[in-house]
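Participant: Here is my input, please return the structure:
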Amino acid sequence: MTNANPPLPDPLLDVPALAGLLRDDPPPVLLDVRWRLSGPPGVESYRRGHLPGAVFVDLDRDVAGPPGPAGRHPLPEPDAFEAAMRRAGVSGDRPVVVYDDADSTAAARLWWTLRYFGHEPVRVLDGGYRAWSEAGRPVTTEEPEVEPGDFRARPARLPVLDAAGAAALARTGTLLDARAPERFRGETEPVDPVAGHIPGARNAPTLGNVGADGRFLPPALLRERFAGLGATGGAEVGVYCGSGVTAAHQVLALTLAGVPAALYVGSWSNWIADPANPVATGDA
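Facilitator: Next comes the predicted model:
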């Protein structure tokens, strides 16, 4: 039996491939989503230098809704995300390429959000701005004039979890926690007011998906990594983190490994908003 739907393109592309695409007419829409959980906002990095033609997208303002009980980075409202992507020039089926500093953490959240809202032709520059600049490719401080796009937000195109769904999946499938081990164990919590993890979750730190250069590990190594955690193509898999950003990176890594996964967008920051939700600590 053949699949009636054509396979999606590789979600990653490297520097030479992007350089070739940027010579197309028209080129892909290029989005810079550099972001830091703490420290200077990403727009400052953008203004110091970015890929020619890139438009800055603010992760906190454009790719997430206002923080609150739904989490620190909940899904944006469809109208708000649609407007933000139109301002950035996203249109119809025109390809989009997203990048961040190096490890694709923020880029993966924008990759996931665009696909959730129905825009399939989106890819991530593996290694981000660092890979581009270290390859000697041109950068600029000039901000492009953007022709507004006609992007239309069509939500619910990817699977998501809420708190009840995450709790159920931790019992019946594989729920991965993408945070650092010390946060998973509850030894420290630098961001949220409660430390620990969802009972039954398994720790799979996002940084384990990439090498020292910020590029993703080969798919075979990612498959091996996730198989050891019970995340295989035959399992029901979900991912969460602190606020749904690094968990999107985990979904991208799982995609490279051939494992579909649902994202708990509200993640830990939503889980602990309800004091009735249990909290586990330690490695178990």
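Participant: okay, CA-based contacts and neighbour counts for the rest of this
Facilitator: Noted.
Participant: Let me see the ranges of the strands in this structure.
Facilitator: Secondary structure of the chain, counting by DSSP state E: strands at 12-13, 29-32, 55-56, 96-99, 122-125, 174-177, 202-203, 237-240, 262-263.
Participant: possible to save those as JSON lines with distance to Arg109 and mean neighbour count?
Facilitator: Below are the strands of the chain laid out as JSON lines (distance: least, Cα to Cα, whole Å; neighbours: other Cα atoms under 10 Å):
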{"stretch": "strand 12-13", "distance to Arg109": "14", "mean neighbour count": "18"}
{"stretch": "strand 29-32", "distance to Arg109": "12", "mean neighbour count": "25"}
{"stretch": "strand 55-56", "distance to Arg109": "14", "mean neighbour count": "22"}
{"stretch": "strand 96-99", "distance to Arg109": "10", "mean neighbour count": "26"}
{"stretch": "strand 122-125", "distance to Arg109": "10", "mean neighbour count": "25"}
{"stretch": "strand 174-177", "distance to Arg109": "16", "mean neighbour count": "28"}
{"stretch": "strand 202-203", "distance to Arg109": "19", "mean neighbour count": "22"}
{"stretch": "strand 237-240", "distance to Arg109": "12", "mean neighbour count": "28"}
{"stretch": "strand 262-263", "distance to Arg109": "10", "mean neighbour count": "23"}
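Participant: To Ala88, which of those lies closest?
Facilitator: When the strands of the chain are compared by Cα to Cα, strand 55-56 sits nearest Ala88, at 6.2 Å.
Participant: residues in contact with that closest one?
Facilitator: Residues outside strand 55-56 that contact it (Cα atoms under 8 Å, 6 or more residues apart in numbering) are 30-33, 43, 46, 88, 143-144, 146.
Participant: how far does it sit from the chain's center?
Facilitator: Strand 55-56 has its C-alpha centroid displaced from the chain centroid by 17 Å (Cα atoms, centre = their mean, to the nearest Å).
Participant: can you check stretch 129-139 too?
Facilitator: The answer for stretch 129-139 is 22 Å, by Cα atoms, centre = their mean.
Participant: ok, now stretch 79-99?
Facilitator: Worked out by Cα atoms, centre = their mean, stretch 79-99 lies 16 Å from the chain centre.
Participant: now swap in stretch 274-282 and tell me
Facilitator: 25 Å.
Participant: Here is a second sequence; please produce its structure as well for comparison:
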Amino acid sequence: MFAADDPTVAVAALADALTTDTPPTLLDVRWRLTGPPGRDDYTAGHLPGAVFVDLDTQLCGPPGADGRHPLPDPVALQTVLRAAGVRAGQPVVVYDDGDAMAAARAWWTLRWAGHRQTWVLDGGYRTWVAAGYPVVTQVPSPPAGDITVRPGGLPVLDAVGAGRLPHDGGLLIDVRAPERYRGEREPVDPVAGHIPGAVNLPTTGHADATGALRDAAALRDRFTAAGLHPDTPVAAYCGSGVTAAHTVLALHRAGRTDAALYVGSWSEWITDPDRPVQR
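Facilitator: Predicted coordinates:
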């Protein structure tokens, strides 16, 4: 239904797909780091047929020593996805307000869970509305899905692997704002700085002003300038594994489907005082 070599789908292509006899499953994952909850936005209006799924409580595990947005329990995730109507072999499209940060983490989570037929709506809800496509307030009741969650569909990096990667010739990308990477300012976590050896490449630069991802060639150029070459292992991290998923999404568009996500990210790294911090 959608291109297999591109992790995103344009609003026009989604609109056409929704008119077919077998439309994709839509998941609304609008979310903000500091609130308010995205469900309020969903209630005010959403794409026809979309089901709301909460990033914090349904797509991630509870915060703790593994970070603020750790991996979800596979059984709990399977229950959530089946309730949302996700079926084996059926395409899923996830969307957020438009910056694709939450949508990328949802996309990553479903693909990690083994559901490869998952795409991100490029430009998200804002682009859908701007193009004149309809929104509704009715909450659907989809038939129960039958997805079986099989973790391991995408590579995951733990703290040991993240610390080792730059010293083993790999590229560890810190996708946060430069001042957070440098340790000059830390608005979220109690310790400032970055993992030694990581390079800073803010994920916001992977998208245009509308929130849509840049084309594959532009992304490849950007990653190459940061030190990524075809034989270079690569992984991304951020504060808690959400915005870094956006960089993994961009890496997939650029052709690097082997890119790993350090899910625990900085919020996990700093829970162990023995782990080094660079500023």
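Participant: And the TM-score between these chains?
Facilitator: Between these two chains, after superposing, the TM-score reads 0.97 (TM-score structural alignment, normalised by the length of structure 2); 275 aligned residues with a Cα RMSD of 1.0 Å.
Participant: From the contacts of strand 55-56 of structure 1, list just the buried residues.
Facilitator: Neighbour counting by 16 or more other Cα atoms under 10 Å classes 30-33, 43, 46, 88, 143 among the contacts of strand 55-56 of structure 1 as buried.
Participant: Would you map the helices across the stretch 151-284 of structure 1?
Facilitator: For the stretch 151-284 of structure 1, the helices defined by DSSP state H, counting those that start in this stretch cover 163-172, 181-184, 219-227, 246-256, 267-271.
Participant: possible to save those helices as JSON lines with mean neighbour count and distance to Asp150 of structure 1?
Facilitator: Formatted as JSON lines, the helices of the stretch 151-284 of structure 1 follow (neighbours: other Cα atoms under 10 Å; distance: least, Cα to Cα, whole Å):
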{"stretch": "helix 163-172", "mean neighbour count": "17", "distance to Asp150 of structure 1": "34"}
{"stretch": "helix 181-184", "mean neighbour count": "21", "distance to Asp150 of structure 1": "41"}
{"stretch": "helix 219-227", "mean neighbour count": "17", "distance to Asp150 of structure 1": "34"}
{"stretch": "helix 246-256", "mean neighbour count": "26", "distance to Asp150 of structure 1": "25"}
{"stretch": "helix 267-271", "mean neighbour count": "26", "distance to Asp150 of structure 1": "31"}
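Participant: Alignment lookup: Pro159 of structure 1 to structure 2.
Facilitator: Using TM-score structural alignment as the criterion, Pro159 of structure 1 maps onto Pro155 of structure 2.
Participant: quick revisit: nearest to Gly238 of structure 1, of the helices of the stretch 151-284 of structure 1?
Facilitator: For these, the distance to Gly238 of structure 1 is smallest for helix 163-172, at 7.1 Å, taking Cα to Cα.
Participant: helices and strands around the closest one, which ones?
Facilitator: Of the remaining helices and strands, those touching helix 163-172 of structure 1 by 3 or more Cα pairs under 8 Å, 6 or more residues apart in numbering; DSSP states H and E are strand 237-240, helix 267-271.
Participant: In CSV: those, plus distance to Glu82 of structure 1.
Facilitator: Shown next, in CSV, are those (distance: least, Cα to Cα, whole Å):
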stretch, distance to Glu82 of structure 1
strand 237-240, 25
helix 267-271, 23
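Participant: ok so, going back, rebuild the helices of the stretch 151-284 of structure 1 as JSON lines, extending it with distance to Val97 of structure 1.
Facilitator: Below are the helices of the stretch 151-284 of structure 1 laid out as JSON lines (distance: least, Cα to Cα, whole Å):
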{"stretch": "helix 163-172", "distance to Val97 of structure 1": "30"}
{"stretch": "helix 181-184", "distance to Val97 of structure 1": "31"}
{"stretch": "helix 219-227", "distance to Val97 of structure 1": "20"}
{"stretch": "helix 246-256", "distance to Val97 of structure 1": "14"}
{"stretch": "helix 267-271", "distance to Val97 of structure 1": "26"}
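Participant: Give the full set of residues in contact with Ala106 of structure 1.
Facilitator: 33-35, 59, 99-100, 245-246, 249.
Participant: and what of Arg39 of structure 2?
Facilitator: Here Arg39 of structure 2 is in contact with 30, 52, 54 (Cα under 8 Å, 6+ apart).
Participant: Looking for the alignment partner of it in structure 1.
Facilitator: Aligned by TM-score structural alignment, Arg39 of structure 2 pairs with Val43 of structure 1.
Participant: Could you do Pro273 of structure 2 as well?
Facilitator: By TM-score structural alignment, Pro273 of structure 2 lines up with Pro275.
Participant: Kindly report the same for Trp112 of structure 2.
Facilitator: By TM-score structural alignment, Trp112 of structure 2 lines up with Tyr116 in structure 1.
Participant: One more: Val53 of structure 2?
Facilitator: Using TM-score structural alignment, the partner of Val53 of structure 2 in structure 1 is Val57.
Participant: neighbours around its match, how many?
Facilitator: For Val57 of structure 1, the neighbour count with other Cα atoms under 10 Å is 23.
Participant: Compile the contacts of Ala106 of structure 1 into JSON lines and extend it with columns for distance to Pro121 of structure 1.
Facilitator: Output for the contacts of Ala106 of structure 1, formatted as JSON lines (distance: Cα to Cα, whole Å):
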{"residue": "Val33", "distance to Pro121 of structure 1": "17"}
{"residue": "Arg34", "distance to Pro121 of structure 1": "20"}
{"residue": "Trp35", "distance to Pro121 of structure 1": "22"}
{"residue": "Leu59", "distance to Pro121 of structure 1": "19"}
{"residue": "Tyr99", "distance to Pro121 of structure 1": "15"}
{"residue": "Asp100", "distance to Pro121 of structure 1": "18"}
{"residue": "Val245", "distance to Pro121 of structure 1": "20"}
{"residue": "Thr246", "distance to Pro121 of structure 1": "21"}
{"residue": "His249", "distance to Pro121 of structure 1": "17"}
